[in-house]
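Chemist: Sharing a model prediction with you, sequence too.
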Amino acid sequence: MRELEQRMDGADADELPLVLDEYAALQEEFAARDGWRFEARAEEVFEALGLRRLPPARLVRDLSGGERARLSLALLVLRRPPALLLDEPTNHLDDAAADWLAGWLRTYPGPCLMASHDRDLLDSAVTGLIDLDGPEGTAVRYGGRYGAYTAEQAAARRRWETRYRAWEERLAAARARLSRASVTARGYRGPRDTGKMEYDARAVGAQAAVSRQARSAREEIRRLHASSVPRPPAPLRFRAAGLADGPPTTDTGDGPLVEAEATETLGGIRLPPVVLQGTDRVVVVGPNGAGKSTLLRVLAGESPPSSGTVRHRPGLRIAHLPQESHFPAETQPLLRAFAETVNAAEDEAAEQLLGLGLFREEDLRVPVGSLSVGQRRRLDLARLVRLQPHVLLLDEPTNHLSLPLVEDLQAALDDFPGPVLTHDRRLRRVAGRLIDMGEAGSSRGGPAMSPEGRTRRDR
């Protein structure tokens, strides 16, 4: 529009009407996109998604993965496209941002197709769900929200299992008939000379009947194979026995396993005091940018604070699951990457990996760089389990995990014999206490703690 305004200043009498027409059309499109309120809308969206506190001069390449994801989402919202395709839109969002996005999606005037494992979002902002792993390997659309979907999906799975059992029983019965007919046919022997006439009279009809039975059984088997019912695949279920089998204490030392106090980062963010011992279950909450991920890195010893102290009991093994996966060798097969992590031969590593229920055998030879984000997250979990840690520090561990796997992870954390500290709103039911980091970049003192965590639905 500014370019057209400059062209108006220098346009002659013949050109000016054309420029004015072009300017009017552009103004109409600008108004249709609510351009006059763009700056106000941008401030609203950036505030809602926790981006207002980012320095305007910071380069995109210097943003964290979560910040880049929120920035991409903000730009998408501001463009107001006629249709939306969203991939895990609530990953890296705090409670307030996730609630805001759900409300925005409910009023969005166009169609939206999203991939999400966020049950709160699926229960509040969708009108239907598509199961890509539906009965008999087909994609199936279900009306309604997540609660209705789970009930109908379970019923469809039961119908599929019933059909498969019936098909299997019919196939087994047909094969049994064919086997009996074959045995009977082999039992007929040629007659002795003295009984040839008698044999001919009795055997010809019986042999014909056996042949008909065999043909009928073979035809039935052919028809059953032509209209076979595939076996319902066993769902991936996280069997994290290694977590429950992990050592409950370190070999030496007394007092807390992890203790941090008066810590401050190089960026000036004051972190809350933390004590982890026994079977503590702690969830860290706070707005985006408050330093939740930084706190986990400091506690893990990966990011030393600029002030304060962090103490680990001697011999402590801490497993830190970061928000983003990092694999140095992207061309390396999944199995080899896991085997090197757990220092095991590939045969042993394959047995361990398949035993966790996170992968199928055909996944093991896939290069790490070709894995989906969800598969990479599952590989992170597998590596963590086999480290047999004393303490778990989990940064949004359920991102990109299917809802059944999230439930399995919750159960595994319930049984883990050491402390668990996590930044993940979907795991609050395992929390014994809550650390609220308050405002982003806050320099306030210690955290507010409550006896138990609360989900968004509880508030």
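Modeler: All right, it came through fine.
Chemist: Please count neighbours and contacts with C-alpha atoms only from this point.
Modeler: Fine.
Chemist: and residue 314, what element?
Modeler: Using DSSP states H and E, residue 314 falls within no helix or strand.
Chemist: ok, how many other residues are close to residue 408?
Modeler: Neighbourhood size, residue 408 [other CA atoms under 10 Å]: 16.
Chemist: thought residue 421 was touching residue 281?
Modeler: Yes: the pair residue 421 and residue 281 qualifies as a contact (CA atoms under 8 Å) at a distance of 6.1 Å.
Chemist: okay, now the one to match up with it:
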Amino acid sequence: MIRLDNISKQNGHQVLFIDASMGIQKGEKVGLVGPNGAGKTTLFRMIAGQEAPDDGLVTIDPGMTIGYFSQDVGEMSGQSAVAAVMDGVGPVSALATEMAQLEAAMVDPDQADAMDEIIERYGEVQSRFEELDGYALDARAREVLAGLSFSQERMDADVGLLSGGWKMRVALARILLMRPDGMLLDEPSNHLDLESLIWLESFLKDYDGALLMTSHDREFMNRIIGKVVEIDGGTLITYSGDYDFYEKQRALGEAQRQAQYERQQAMLAKEVKFIERFKARASHAAQVQSRVKKLDKIERVEPPRRRQAVQFEFRSPPRSGEDVATFKDVHKGYGSRSIYAGLDFRVRRKERWCVLGANGAGKSTLLKLVAGSETPDQGSVTIGSAVRMGYFAQHSMDLLDGDETIFESLDGSFPQAGQGALRTLAGCFGFSGDDVEKPCRVLSGGEKARLVMAKMLFDPPNFLVLDEPTNHLDMATKEMLVAALADFEGTMLFVSHDRHFLAALSNRVLELTADGVHQFGGGYTEYVESTGQEAPGLHPGGAVGG
């Protein structure tokens, strides 16, 4: 289906691929992994025909259709979300748009004189629309958008009015509706809530074409892929199995290479010692010469390239009182929409509450009420004694000073800390060496999130309130964060769509549903076991509930 043979590619001075090869067959679902900057997006662009390799061949089966979803969605406006999704399938969308315009013209008194022509044209357009199975396509487009958590209202609204995250979903829906022979999905799990993620997982499991995808969501990858292609130092290495199996195989391979390297180093040291000891003796000249020649011929084993993984260790936060946050008869709404009506809820010391609920259920509102950035319409939210709160929200990243470097930003927050401690902190959150001199304005979303997180956790509060803390974070940073938070001695209240994060860190669940608010005494894993669902509003098996 798709083959890359002996690909070489260079971007400026950076060599991305050297004689790299891989293949994907029909029906195979493959995860593409590698550190940031390794060339994952370049590989996608070469398969999609948007870039050419410097050397080697990219071969796609004749007649094979490829759908490529990237993080760069381009401009979208002037049409509804449904029309934008149908656009990807060809002329049907243009016919749908013209039908809508003609329907508007039919009821416009200013166009009464041209009514015969309008009706005649409408008949032609509608006939062609039916020929292309347009009504079924419209229904399918709406089904895909509903799966990605669009309301009917949002489906029919102008795409140009949507936020960046919702535009991403429109671009993703366009590829899914196409059902091409091959799909290239670059981070499709970004910007999705838990319900959408589970729906997408189910969709991709049923997809019978060739799939190549990247994702920072371990659970999502594990459930979909059966093969991993790793970009490592310019080569492509293929592993069979899911992401967890790949990690084990990679670690095993590294350990074997390290042992092989150490054995060879010990042997070489022994030989060099013999040569040094006897090179001046005529009686050993033949032996010395023989060993020098032998050393020249030995192929040197390279030590495994170590992935830098720095662990962050929490200082112990000061102890808070037993009652950390208390909601008493809280009412909150926006306009005519009620979010909470008489909510009673208490967070106690050392509890780790994850908040689950469909879009619009009030997850972020709950966190804002705790953080004090929103106030209840009625009732009270009380923060307990000796509570020091750290609040992470998506807008936290907008508060960074764009003119400051990463190091200046850290130094401004912790002037007493000393350069060594701050550089270690930056290293834990993925900023090593000269990275700390980058100005904040050029940072990606993930880098900004890491910097805000580093500032929040260096002098830890005893109550962490986290709204989607893993958005934008790569797999390695997520693992570090999970490991660090697992040892955190304080209290947590958080929203996340990452099931690995939810399962590893929660010991309580607050479920927000249309039927009211439910509290579970166990963590996310126990919640899934007791309810048979991974998110509110989903029936067992991941199908979207009615």
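Modeler: That came through, no problem. Quick caveat, the model's predicted, so the values are computed rather than measured.
Chemist: any idea how far residue 367 of structure 1 is from residue 211 of structure 1?
Modeler: According to CA to CA, to the nearest Å, residue 367 of structure 1 and residue 211 of structure 1 sit 54 Å apart.
Chemist: quick one, what contacts the residue in structure 1 that residue 466 of structure 2 lines up against?
Modeler: Superposed on structure 1 with TM-score structural alignment, residue 466 of structure 2 falls opposite residue 394. Applying CA atoms under 8 Å, 6 or more residues apart in numbering, we find residue 394 of structure 1 in contact with 296, 320, 321, 322, 420, 421, 422, 423, 424.
Chemist: Identify the residues contacting the first one.
Modeler: By that I understand residue 296 of structure 1. Residue 296 of structure 1 touches 320, 393, 394, 395, counting by CA under 8 Å, 6+ apart.
Chemist: now the fifth one
Modeler: The neighbours of residue 420 of structure 1, taking CA under 8 Å, 6+ apart as the test, are 279, 280, 281, 282, 391, 392, 393, 394, 413.
Chemist: So among the residues you listed, which ones count as buried?
Modeler: 279, 280, 281, 282, 391, 392, 393, 394, 413 (16 or more other CA atoms under 10 Å).
Chemist: And what about the last one, helix, strand or coil?
Modeler: To tie it back to what came earlier, the one meant is residue 413 of structure 1. Put simply, residue 413 of structure 1 is helix when judged by DSSP: H, G, I helix; E, B strand; the rest coil.
Chemist: ok, and the closest non-adjacent residue to the corresponding residue of structure 2 for it?
Modeler: Residue pairing (TM-score structural alignment): residue 413 of structure 1 is matched to residue 485 of structure 2. Nearest residue to residue 485 of structure 2, sequence neighbours excluded (CA to CA, 6 or more residues apart in numbering): residue 505, at 7.3 Å.
Chemist: quick one: the helices in the stretch 251-400 of structure 2?
Modeler: Along the stretch 251-400 of structure 2, the segments classed as helices by DSSP state H, counting those that start in this stretch run 285-297, 363-371.
Chemist: ranking the ones you listed by burial, who's on top?
Modeler: Of all the helices of the stretch 251-400 of structure 2, helix 363-371 has the most neighbours on average by mean count of other CA atoms under 10 Å, namely a mean of 20.
Chemist: so that helix corresponds to what in structure 1?
Modeler: Using TM-score structural alignment, the residues of structure 1 aligned to helix 363-371 of structure 2 are 292-300.
Chemist: quick one, what contacts the residue nearest to residue 485 of structure 2?
Modeler: 352, 482, 485, 486, 523.
Chemist: What helices and strands are in contact with whichever strand or helix holds residue 204 of structure 1?
Modeler: Here residue 204 of structure 1 sits within helix 196-226, counting by DSSP H and E. With contacts defined as 3 or more CA pairs under 8 Å, 6 or more residues apart in numbering; DSSP states H and E, helix 196-226 of structure 1 has these neighbours: helix 146-187.
Chemist: tilt between the helix it packs on and helix 196-226?
Modeler: Put simply, helix 146-187 of structure 1 runs at 160 degrees to helix 196-226, going by axes from the mean of the first three to the mean of the last three CA atoms, to 10 degrees.
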